[in-house]
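In: structural data only, the sequence is not supplied:
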């Protein structure tokens, strides 16, 4: 990356040590109430309206010294509040009230003692420290707000996480460097299970808005994720090595993928999401690392896309180690002015590498996709020479070309190293 990080012991880790250590609870066994996603969502709705059960103890960041002036770094105060709520042997809620709060990178570390999901109510505006050198503490402190090793979590409210990305986007060189350093994610969830995220806003992330890794059973509802169309690598929701993630009734308008799913993503459901601008819904890039985990059970359904660079996309690197991506459904999607509506690209990344991708793609369904496109090649299925795509199905594809007139290029499809079955309406015309 263009900036040079200053070697330092992470401020975040110092905070953890000062608060008796991040790992202090790792060996504690906690009895949890059975998690019910519907009940957790109802609770999240009620809390957003100000309805809190009387048996929930409130931990307000103001009571732990945080100043709502938007200038004083309240990272330590936020960590103290979370630790107090997490260590409480009862139902607990951490509250970020009205006001502007500035914080640098923090780690909210579990496991927690609460029998029911720990609640974080966000009402105010939380701003990320704009100094990029604050985020150079290694893998655990390279993101802004990290929540890890928590079983049972509700984040709800009408508040906003402002990453203050415009201050640092100039340092991002990923458009020129395949080995670039990832910019800080706004919310990173690592080893988090049984979670509901509802109602919050994330704007101008430095990197990813949400990063879900090594996690299970996530529900994300009614979130608003916003960044300019030209903001670099500001994926809305990025996930890896996670399963049972459901995203619904949300708006994602960013400078990169609305939702990106890489290795180990399984049983993912995306429904009723408004995407655009951005790079669309992407599976991949796959094959970037050695011995990647397989991807399976991805459903993107009942969603709309507006002015995105891509629509629904599967992308893999060349010269990858063997893995599989299977059982993917893209259904009932409306596109408005989408540049590349339907794509499989197994030649992603460095064009200097000649060895074909070894990611085996199979059982892919594109169903009831309609709207408009600015690309003369609206369906582009470019698969691997050594591992051709199998079981690709296109049913009722109806995309009108609305780009610049060009009589020299026919509107159509491109298919390479792929087995395709067609059903119903096909506009553009199918591959011959």
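Out: Arrived safely, thanks for sending. What you see is a predicted model, and the numbers here were worked out from it, not measured in a lab. Numbering: from 1, shown residues only.
In: drop to CA atoms for contacts and neighbour counts, all remaining ones
Out: Noted.
In: which stretches in this protein count as helices?
Out: Along the chain, the stretches classed as helices by DSSP state H are 11-18, 37-48, 75-86.
In: what's the closest of the ones you listed to residue 275?
Out: Closest of the helices of the chain to residue 275 is helix 37-48, at 22.8 Å (criterion: CA to CA).
In: tell me where the stretch 101-250 of the chain has strands.
Out: Counting by DSSP state E, counting those that start in this stretch, one finds strands in the stretch 101-250 of the chain at the ranges 106-109, 118-122, 125-128, 145-156, 160-162, 187-198, 201-203, 210-213, 216-221, 224-226, 237-240, 243-253.
In: what's the most buried one of these?
Out: Of all these, strand 118-122 has the most neighbours on average by mean count of other CA atoms under 10 Å, namely a mean of 25.
In: and it, what does it pack onto?
Out: strand 92-96, strand 145-156 (3 or more CA pairs under 8 Å, 6 or more residues apart in numbering; DSSP states H and E).
In: repeat the analysis, applying 10 Å as the threshold.
Out: Other helices and strands packing on strand 118-122, by 3 or more CA pairs under 10 Å, 6 or more residues apart in numbering; DSSP states H and E, are helix 37-48, strand 57-60, helix 75-86, strand 92-96, strand 145-156, strand 187-198.
In: another one to put next to it:
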């Protein structure tokens, strides 16, 4: 695992370095002005096509200014490393009905991609959030995602912002060796279903030194995710850093190797959690580690929830069949906004195995009394200081 990580870091460094002296494709050369009026999608596609076809490293440059952009797919394979350098602001159509698909900007089938520049992808999601009725309607309309990375490899996304996405801010699918660094997600705490970065069926994704403020999970890790590293991320508001939800669909792939370290979660409805649906097909989630996490007024700071059932749209009485194994929660401290600061609620059918709880110090100062730790269907290894006392309450 360590060797793979070093190789991935070297490839990213090589890719980034190769674009320093790249041929520049300036969007202004394609008749574009940064006045926020005309849609630049056709000009952007022309610039991308030429940059992608370059046999030497290429840089597509969008300078400071505001640019209207409709849904766009930037597709490879490209012949050499390519950098998408956004210095200005790209602005999506505010009306979600103007979208024919569920994506705004998609990077697809590209090796050695860099996205940089200090600019902003503005999804203008306020109208869409008001139209989201998924809490009442199982067949609710799927809204556009700000940024999709589909089957991208050896990529570095750094020093850019995604703002007010209509749905997830970022979706990572089928990718390999992708790093988000100094990446910013910004949306109000009451924005609906606006996960910061969602990862699925991808290997070697790293999120480093980033700030995520949104209305749903700051980071959500779906099935098929392997070797995912979340380090020095500030999360909040939001729903915390989550593995899952898992077990909603048939043929989900295992989740293996999740490492969340040195993060801060402020005011979230959850801290670090693993969530699976009841009545699920058989699944596996293993080798997951949450360490050195600071909580500030977080409800549910530490949570395994194998009865995850939002809006009561499931068969809650049927246990989950997702097997959770080899999980550690270590050196987690701060304040809880609810009395149950640690809750490990595993499945009756497939209890959790190899769970370690070490050095927990979470205080609750509410009217119900001191903080509690509650466990069910698990026999964890407990070490170090424990406040509240680990698994003092055994739930049925």
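Out: It's in. Source: prediction; values computed, not measured.
In: so which of the strands of the stretch 101-250 of the first structure gets nearest residue 44 of the first structure?
Out: Of all the strands of the stretch 101-250 of the first structure, strand 145-156 comes closest under CA to CA, at 5.6 Å.
In: quick one: the closest one to strand 118-122, angle?
Out: 90 degrees (axes from the mean of the first three to the mean of the last three CA atoms, to 10 degrees).
In: specify, as a residue range, where strand 145-156 of the first structure falls in the second structure.
Out: Mapped onto the second structure using TM-score structural alignment, strand 145-156 of the first structure spans residues 105-116.
In: what about that stretch, distance to the chain center?
Out: 17 Å (CA atoms, centre = their mean, to the nearest Å).
In: on that earlier part again, could you say which one of the helices of the first structure comes nearest to residue 248 of the first structure?
Out: The nearest among the helices of the first structure, by CA to CA, is helix 37-48 at 12.1 Å.
In: list the buried residues of stretch 60-67 of the first structure.
Out: By neighbour count on 16 or more other CA atoms under 10 Å, the buried set for stretch 60-67 of the first structure is 60, 61, 62, 64, 66, 67.
In: before we move on, the earlier item: I'd like the strands of the stretch 101-250 of the first structure laid out as CSV, including distance to residue 300 of the first structure.
Out: Converted to CSV, these look like this (distance: least, CA to CA, whole Å):
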stretch, distance to residue 300 of the first structure
strand 106-109, 31
strand 118-122, 28
strand 125-128, 31
strand 145-156, 24
strand 160-162, 26
strand 187-198, 19
strand 201-203, 22
strand 210-213, 18
strand 216-221, 14
strand 224-226, 18
strand 237-240, 14
strand 243-253, 9
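In: those strands: which one's closest to residue 383 of the first structure?
Out: So among those, strand 237-240 is nearest, using CA to CA, at 22.6 Å.
In: show me what residue 384 of the second structure aligns to in the first structure.
Out: Under the alignment (TM-score structural alignment), residue 384 of the second structure maps onto residue 424 of the first structure.
In: do you know how far that match is from residue 70 of the first structure?
Out: Computed with CA to CA, to the nearest Å, the distance linking residue 424 of the first structure and residue 70 of the first structure is 57 Å.
In: which one of those two has more residues nearby?
Out: Legend: neighbour count by other CA atoms under 10 Å for residue 424 of the first structure and residue 70, higher for residue 70 (17 against 12).
In: residue in the second structure paired with that one?
Out: Checking TM-score structural alignment: residue 70 of the first structure goes with residue 36.
In: ditto for residue 361 of the first structure
Out: Superposed on the second structure with TM-score structural alignment, residue 361 of the first structure falls opposite residue 324.
In: cool, residue 392 of the first structure as well?
Out: Using TM-score structural alignment, the partner of residue 392 of the first structure in the second structure is residue 355.
In: my guess is its match contacts residue 375. True?
Out: No: assessed by CA atoms under 10 Å, residue 355 of the second structure is found out of contact with residue 375, at 11.2 Å.
In: joint contacts of these two?
Out: Common neighbours of residue 355 of the second structure and residue 375, using CA atoms under 10 Å, 6 or more residues apart in numbering, are residue 344.
In: quick one on the thing from earlier: winner for burial among the helices of the first structure?
Out: Ranked by mean neighbour count, the helices of the first structure are led by helix 75-86 with a mean of 23 (mean count of other CA under 10 Å).
In: check the mean deviation of it from the second structure.
Out: Compared with the second structure after fitting, helix 75-86 of the first structure deviates on average by 1.0 Å (mean CA distance after the TM-score superposition for the first structure).
In: for that helix, packing partners?
Out: helix 11-18, strand 57-60, strand 92-96, strand 100-103, strand 106-109, strand 118-122.
In: if we use 8 Å, what do you get?
Out: Helix 75-86 of the first structure packs on strand 57-60, strand 92-96, strand 106-109, going by 3+ CA pairs under 8 Å, 6+ apart.
In: which residues are in contact with that helix?
Out: With CA atoms under 8 Å, 6 or more residues apart in numbering as the test, helix 75-86 of the first structure has contacts from 15, 19, 58-61, 64-66, 92-94, 102-114, 118.
In: got it, and stretch 10-25 of the second structure?
Out: For stretch 10-25 of the second structure, the external contacting residues (CA under 8 Å, 6+ apart) are 47, 50-51, 56-61, 81-83, 112-114, 154-156.
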